[in-house]
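# 3D model of this:
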Amino acid sequence: MHDPRLTKLAHQLLTHSLAMKENETVLITGSVNSKPLIKELIKASHELNIIPHVEYTDDEISRLLLTNATKEQFTAINKWNLSKFKDIDGFVQIVGEENDAEMSGVPQEQFRLAGMEMKTSNDFLVDERKWVLLNYPTNGFAQKAKMSFDDFYNYYIDVSTIDYKKMEQAQCSLKDLMDKTDKVHIEASGTDLTFSIKNIPAVMCAGEYNIPDGEVYTAPIIDSVNGTISYNTPCPYQGNVFHNVVLTFKEGKIVEATADKSEELNAILDTDDGARFIGEFAIGLNPKITEPMGDILFDEKIAGSLHFTPGAAYDDADNGNDSAVHWDMVLIQRDEYGGGKIYFDDVLIRENGIFVVEELKALNPENLL
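Reported below is the predicted structural model:
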C-alpha cells in the first residue's frame, strides 16, 4: 500500500539532505525490506531529473563476507568502491536491520582490518560526495524500541520528517555560542567532566547527513578532558551492547573504563592509540526523540542529551584525534534520567535538559515541535 509520507521523505532526502541537481547520479543502497522507500526514491529521482542507481544489501551476506575476508579482499573492495564513488554525486544508505546481533560473532580484528584497508574509499565518500544515512522501520528495530511494528513505523516517519529548516535556524545560536566557548563543564549523576573546545568549529546537523537528525557537535582539545562521565543509555558497538559505561579521563586519555562487559569494553578502547581519546562532543536536540532504543542513529539525537565519543574526530571539527573507532555514547540529562547541567565558560546554559539562556530557548522541545 502506498504511503504518501514515504513520498515526502524521499523528496526530503533528495532535495534537502543531498541537495541533488538535475542530471546528477544518486546511488541508493538498502536491504530488500526497505523496498517501499527505495521505490519512492526512484520515482522522486525521475520526477527531479536525477539518475538513480540501486544496490541491495543483506546483513547475513555482509557478516559472512566480513568474517572471512582477507586483507587482499578488503583491498580489492576498497578499489572497487573508490571507482564507484567517483562516478556518483550523492549516496543514500538505508539500513533495514532485522537482527541487532547479526554482527556480534565477527572478530574485532576483522572490523579493524576492514576499517584500515577500506579507509581510502570510505574517506572519499564522506569527504568528497553528498551522502545521507537512515534506518528503515523493521520488526527488528521495533523490537529494539519496545514498540509494536505499526507504532514504530508511525514514530519513525514522525521523527524523520520533522521541520528541519526550522531546526536549522534554531541551531545557529548554539553554534555561535559554541564557537566562542573555551571551557565546558558537565555535571550529572556519576559525572563531573571538564574540557576545552576553544577554536574547534561547531557543526550544525539538521537533516543533511543523518535521518532522523538534530544535534550540534564539536570536539574537545585532545588533552583537555579531565574527570568522569557515566552514560545512562545502552552503548551499542558492532553488534554488542554495553550498559553502565563509566569512563574516567586524565589529560584527555581514558585511564579507567568500566561497564557490564568491562573486558570487552577495554579491548575496543585498546584498538589503537586514538581510541582512548575523545573525537566528538555533541548536544542532542530532536524534540520527538525522547527515549533510548539502543540504536545510535536515534539515541544521539535525544532531546536533553549529549554524547561524548571515544575515537576519531570529524574533519569539520578536527581536534587531531585519529582512530579506527568512533563510538558515540549518550548521556541523557532530563529530570527523569537524574538531571544534569552544562556550563559554557562557567555560565549555566542547560539544566535538566532544558536550555536556560535566552538565545538558546528556541531549541527547547516545545519551540521545535
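# going forward, measure contacts between C-alpha atoms and count neighbours the same way
Will do.
# For the stretch 201-350 of the chain, which segments are assigned as strands?
203-205, 210-211, 215-218, 226-230, 235-237, 240-242, 246-250, 253-258, 278-284, 305-310, 330-332, 340-344, 347-351 (DSSP state E, counting those that start in this stretch).
# this one next, for a side-by-side:
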Amino acid sequence: MIESLWDQLARRLVDALGAQRGELIEVRDEAGNQRLLHAVLLALESVGAEPLVSILPAQQVERLLVTASPDTLATRGRRYAEWLHQVDRSLLLVGAYPNMSQMTDEALHAFGTAYNRLEQIRATRRIPQIIAAIPTIGKAAQLGLSHEDLELRMMPALLVSSNELQTITDQLVPVLNRTSTITISTGPGYELHLRRDDRLWLCDTGRIAVPVGEADPIISYLPSGSVYTTVIAESAEGDLFLPVAGPARAAHLHLNGGRVTQIEAASGAERLLELFDRYESTARRIRYIGIGLNPRLSQPLGWPMVDQHVQGTLRITFGENRYHGGANAVPYQLDFVIGAANLHVDDQLIIDQGRLVVNPLSTVIQ
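So this is what the prediction gives:
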C-alpha cells in the first residue's frame, strides 16, 4: 500500500513526540484536517499510546463564541482539566486562526479564561509539547496563497528528519558556544549589541527527549530546525530595524539598558506600543535570540511559527524566558522574524544578509 504524505507526516509527528507504550497523549486538532488527525491517531495506537482528543478548528471556535453564553465559555473544559493532569505528552495541530473581529469582549474574555486555564496546567506540569503548523485551505487563504502552493512549500519542511536537522545543528552549536557576545545588524545605522556570557545555545530538531530531563526543552515545533539562546536582559543596547513588527511596518526599536525605550514606525507604532505595554516593564526585554536552520524552507510565508525556521532567518523574542534559562517572568512573548540580517558572535560572522555561514571563510551550511 502506498503511504500518503499525511501518513508520513503523522509518523513524523509521533516520532517527534517520543510517544511511548502506555502513555496518554493529548491531541489538540485546531487545524481541522481530518485525514491527518486519523493518521495521527492510528500512528499513536500503533506504538501503544492512548490519545486524548480535542477538536477545535477555527470555524468551530467562531461558531462557539457566537452561540455559547459567556458563562458557558468561561467554565468549559473543567472535566478536560482533570484529564489533563494525567497526560504524558501533547500534540497541537495549528491551521487557520479564527476571525475574532466580530466577537464581543465578554465572549473573548470568557473563552480566553478557559483556554488559559488549560495552558497553565500544561506549563505547571511541564507537559512536553509538539506544536505543528499544518497547511490547510483556511490558512492558505489567510496567507494569500493557493492550498496547493502552501502544501508544496511546507510539506518537505515538515518531513525533514530530526537526524538531518541534528547534523546541521552539530556544525553550528560548537562555534556559537565558544563566544559570549552577539551583534545584530539590520541595516545601515541599525546595530544591536547583547551578551549571553556562559548561557548555552540550545537546539530544536523536532524531537522531544525520552525521558524528558529537567534541563531539556519541553516545547518543539514542526516545521523544525533552529538554535536559540537566552541573553543577559540588561545587556541589550542599540537599534533594531524590523520591516514587519506585529501591527507595525518599517519599525525602529531603540533599546537602552536592556529595554525597548523608543519605537518609531512608518505605520502601526501605537499598536505595537500597546502590545509591549500590555504587561509590566519586563515585557520590553529580549527573551531570546534564535537562528533558523531548516534546509527545506527557502523563503518566509508570512506565518511566524514557520518563518522562524527558514534557514538564515533571525528570530528575536521579547517577554517570558524562564523555561529557556532566563529570568523574564511576564506571561507574554512577542516574536519578530528578520530575513536579511547580519549576525556576529564575538567577531565571527554567522549570518550574512540572511545567508547562514559557519565561519569567516563563508562555508555555507547545506
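# any chance you could map the helices in structure 1?
4-12, 35-47, 59-68, 71-86, 108-117, 119-128, 139-144, 149-160, 164-180, 262-269, 296-299, 365-368 (DSSP state H).
# deepest of these, which one?
helix 296-299 (a mean of 22; mean count of other C-alpha atoms under 10 Å).
# Which other helices and strands does it contact?
Helices and strands touching helix 296-299 of structure 1, as assessed by 3 or more C-alpha pairs under 8 Å, 6 or more residues apart in numbering; DSSP states H and E, are absent.
# which other residues reach it?
Residues outside helix 296-299 of structure 1 that contact it (C-alpha atoms under 8 Å, 6 or more residues apart in numbering) are 134-135, 210-213, 235-236, 289, 291-293, 328, 330.
# how close does it sit to structure 2?
Comparison of helix 296-299 of structure 1 with structure 2 after fitting gives an average deviation of 1.1 Å (mean C-alpha distance after the TM-score superposition for structure 1).
# what range in structure 2 matches that helix?
Under TM-score structural alignment, the match for helix 296-299 of structure 1 in structure 2 covers residues 304-307.
# what distance separates that stretch from the centre of its chain?
Relative to the centre of its chain, stretch 304-307 of structure 2 is centred 7 Å away, using C-alpha atoms, centre = their mean, to the nearest Å.
# picking up where we left off before, out of the helices of structure 1, nearest to Phe281 of structure 1?
Distance to Phe281 of structure 1, taken as C-alpha to C-alpha, is lowest for helix 164-180 among the helices of structure 1, at 10.8 Å.
# That closest one vs structure 2, average distance?
Looks like 2.4 Å for helix 164-180 of structure 1 (mean C-alpha distance after the TM-score superposition for structure 1).
# same for that helix, what does it pack against?
strand 203-205, strand 215-218.
# at 10 Å what do you get?
Other helices and strands packing on helix 164-180 of structure 1, by 3 or more C-alpha pairs under 10 Å, 6 or more residues apart in numbering; DSSP states H and E, are strand 203-205, strand 215-218, strand 340-344, helix 365-368.
# Go through those and pick out the most buried.
Among these, strand 215-218 has the highest mean neighbour count (mean count of other C-alpha under 10 Å), at a mean of 24.
# Pro331 of structure 2 matches what in structure 1?
Using TM-score structural alignment, Pro331 of structure 2 pairs with Ala324 in structure 1.
# how much space between Lys175 of structure 1 and Gly284 of structure 1?
13 Å (C-alpha to C-alpha, to the nearest Å).
# I misspoke; the intended subject was Ile38 of structure 1.
28 Å.
# cool, Ile50 of structure 1 as well?
Using C-alpha to C-alpha, one gets 33 Å for the distance from Ile50 of structure 1 to Gly284 of structure 1.
# likewise Glu256 of structure 1?
Counting by C-alpha to C-alpha - Glu256 of structure 1 and Gly284 of structure 1 are separated by 26 Å.
# who's more crowded, these two?
Gly284 (26 against 14; other C-alpha atoms under 10 Å).
# give the contact list for whatever residue of structure 2 lines up with that one.
Correspondence of Gly284 of structure 1 to structure 2, assessed by TM-score structural alignment: Gly292. Going by C-alpha atoms under 10 Å, 6 or more residues apart in numbering, Gly292 of structure 2 touches 204, 224-228, 306-315, 337, 339, 354, 356.
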